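S.K.: pasted the sequence and its predicted model underneath.
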Amino acid sequence: MAWILLIIAGLFEMLAVIMMNQWHRQKSKTVLSFMIASFALSFLFLSNALETIPMSMGYAIWTGIGAAGGAIVGILFYNESKSAKRIFFIALIILAVVGLKLLG
């Protein structure tokens, strides 16, 4: 169950980063509210997951989900660079997260 909570925390982290990007485009109270709520839910789920999962592993995986997910969303929806090097390094982040899960 803790791993599911950690994945949910990572997904809320991604959503918070998307909302942060949206906030720079459109400064509205709705976007700001969604951003704050997303960060709060991300930290809540992370906190619950870290009751079982070691902090070093949980934090690294949570950060990896947020970083890789944010980069993928940027590529798919915000017309950010799709260079082979960028995709390679995003894949490395994903492989590192999977590797940490397999070792844990």
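M.R.: Perfect, thanks for sending it.

S.K.: only C-alpha atoms for contact and neighbour calcs from this point on.
M.R.: Will do.

S.K.: which stretches of this structure form helices?
M.R.: When assigned using DSSP state H, the helices of the chain occupy the ranges 2-25, 29-49, 55-77, 84-103.

S.K.: most packed of these?
M.R.: Here the criterion is mean neighbour count by mean count of other CA atoms under 10 Å, and of the helices of the chain the winner is helix 2-25, at a mean of 20.

S.K.: use this one as the comparison:
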Amino acid sequence: MAWISLILAGLCEMFGVAMISKLHKDRNWQTLVILILGFGASFILLAYSMKTLPMGTAYAIWTGIGASGGAILGMVLYGESSDWKRIVFISMVLGAAVGLKLVA
């Protein structure tokens, strides 16, 4: 259950990052509330997963999902560069997260 909550925490982190970009464009209180809820859920789920998982592993995987997911969302939703070098490094981040899962 800890791994599921950690993955959900990373997805909520991605959502929060996407809402930051949306807030820059829309500047309304609804977007701000959704942003706060996304990051709040992310921290709550991360804290829950850290009851079972080692802090270093949980934090590394959480940030890896958030960072790589944010970069992918930027490419898909906001037209950011998607050249092969970015894809390679995003893959390396995700591969490191999988590696941590295998050894934890």
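M.R.: Here it is on my side, so go on. Here the structure is a predicted model, which is why all the values come from computation and not from measurement.

S.K.: can you pull the TM-score for these?
M.R.: Remark: TM-score between the superposed chains equals 0.98 [TM-score structural alignment, normalised by the length of the first structure]; 104 aligned residues with a CA RMSD of 0.5 Å.

S.K.: contact partners for the residue nearest the centre of the first structure?
M.R.: For the first structure, the residue sitting closest to the mean C-alpha position, by CA atoms, centre = their mean, is residue 66 at 1.6 Å. Residues counted as contacts of residue 66 of the first structure (CA atoms under 8 Å, 6 or more residues apart in numbering) are 10-11, 13-14, 17.

S.K.: contact partners for the nearest residue to residue 44 of the second structure once chain neighbours are set aside?
M.R.: Nearest-residue entry for residue 44 of the second structure: residue 9, 7.7 Å, with adjacent residues in sequence omitted and distances by CA to CA, 6 or more residues apart in numbering. Applying CA under 8 Å, 6+ apart, we find residue 9 of the second structure in contact with 41-46, 62.

S.K.: with residue 55 of the first structure instead?
M.R.: For residue 55 of the first structure, the set of contacting residues under the criterion of CA under 8 Å, 6+ apart is empty.

S.K.: same question for the one 4 residues further on.
M.R.: The contact partners of residue 59 of the first structure, by CA under 8 Å, 6+ apart, come to residue 46.

S.K.: and the gap between it and residue 51 of the first structure?
M.R.: Counting by CA to CA, to the nearest Å, the gap between residue 59 of the first structure and residue 51 of the first structure amounts to 12 Å.

S.K.: now do the same contact list for residue 52 of the first structure.
M.R.: Contact partners of residue 52 of the first structure, counting by CA under 8 Å, 6+ apart, are residue 2.

S.K.: so what's whatever residue of the first structure lines up with residue 81 of the second structure closest to, chain neighbours aside?
M.R.: In the first structure, the residue paired with residue 81 of the second structure is residue 81, using TM-score structural alignment. Of all residues not flanking residue 81 of the first structure in the chain, residue 75 sits nearest, at 6.3 Å (CA to CA, 6+ apart).

S.K.: next: residue 32 of the first structure.
M.R.: Counting by CA to CA, 6+ apart, residue 32 of the first structure lies nearest to residue 23, which is 6.5 Å off, once chain neighbours are set aside.

S.K.: and that neighbour? What does it align with in the second structure?
M.R.: Going residue by residue (TM-score structural alignment), residue 23 of the first structure aligns to residue 23.

S.K.: for the nearest residue in space to residue 2 of the second structure that is not next to it in sequence, list the residues it contacts.
M.R.: Nearest-residue entry for residue 2 of the second structure: residue 49, 4.4 Å, with adjacent residues in sequence omitted and distances by CA to CA, 6+ apart. When contacts are counted by CA under 8 Å, 6+ apart, residue 49 of the second structure is found next to 1-3, 5-6, 58.
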